[in-house]
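S.K.: Sequence isn't available, so here's the structure alone:
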């Protein structure tokens, strides 16, 4: 009986480097206000799927959208100022 053995190197590589680097974590931290604002907008949009839209709901949606836009400007200004480096 012949033994069948893999001839190639393992594809997974070294699992010690499997997590994100500190640069990746720093970039995520810089984008945290935008991530939070987008999650709030998503919560509002999900809530609006279940019921008719009232005037209050329209204001909540508009406020959440404006919060996302403001967070995008803030993140773009940070990245433009070289804070991500």
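M.R.: Received it, and whenever you're ready, just let me know what you need. From a predicted model like this one, the values you see are computed outputs, not experimental measurements.
S.K.: From here on, just use CA atoms for contacts and neighbour counts.
M.R.: Will do.
S.K.: so the spatially most central residue of the chain is in which element?
M.R.: In the chain, the residue lying closest to the centroid (C-alpha atoms, centre = their mean) is residue 35, at 5.2 Å. Here residue 35, judged by DSSP states H and E, is contained in helix 32-49.
S.K.: need the contact list for the residue lying closest to residue 64 once chain neighbours are set aside.
M.R.: Of all residues not flanking residue 64 in the chain, residue 41 sits nearest, at 5.0 Å (C-alpha to C-alpha, 6 or more residues apart in numbering). By C-alpha atoms under 8 Å, 6 or more residues apart in numbering, the contact set of residue 41 is 61, 64-65, 68.
S.K.: One more to weigh against that first structure:
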């Protein structure tokens, strides 16, 4: 019987501790407005799943979509200006 052994050393030498880095936490904080806007949109969509959307529901959905678009725009503009392109 032939035994098979690894020829190379392990790819990762530093064990992963499972905690996010400071850079990852900063990125999450920058994107939090967008995340909250998307959660609000999802909540509005869930509320209309089991019944026809009323006029109030339609306004709620439209406002939530607009908040998501505004948050994406702001995040993109902030990213571009930080990157030095603008």
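M.R.: That came in fine, so what should we check first? Please read all numbers here as calculations on a predicted model, not as lab measurements.
S.K.: just to revisit the earlier point, what angle do the helix or strand that comes right after the helix holding residue 35 of the first structure and helix 32-49 make?
M.R.: Beyond helix 32-49 of the first structure on the C-terminal side, the first helix or strand identified by DSSP H and E is helix 55-80. Orientation note: helix 55-80 of the first structure sits at an angle of 160 degrees relative to helix 32-49 (axes from the mean of the first three to the mean of the last three C-alpha atoms, to 10 degrees).
S.K.: What residues of helix 55-80 of the first structure count as buried?
M.R.: Judged by neighbour count (16 or more other C-alpha atoms under 10 Å), helix 55-80 of the first structure contains these buried residues: 57, 60-61, 64-65, 67-68, 71-72, 74-75.
S.K.: repeat for stretch 36-47 of the second structure
M.R.: Residues of stretch 36-47 of the second structure classed as buried by neighbour count (16+ other C-alpha under 10 Å): 37-38, 40-41, 44-45.
S.K.: Dump the residues you listed into CSV; add distance to residue 18 of the second structure as well.
M.R.: CSV is the format used below for these (distance: C-alpha to C-alpha, whole Å):
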residue, distance to residue 18 of the second structure
37, 27
38, 26
40, 29
41, 30
44, 33
45, 33
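S.K.: What is the nearest of those to residue 13 of the second structure?
M.R.: If you rank the buried residues of stretch 36-47 of the second structure by distance to residue 13 of the second structure using C-alpha to C-alpha, residue 38 comes first, at 37.5 Å.
S.K.: was I right about that closest one contacting residue 68?
M.R.: Yes: Residue 38 of the second structure lies in contact with residue 68 (C-alpha atoms under 8 Å); the separation is 5.9 Å.
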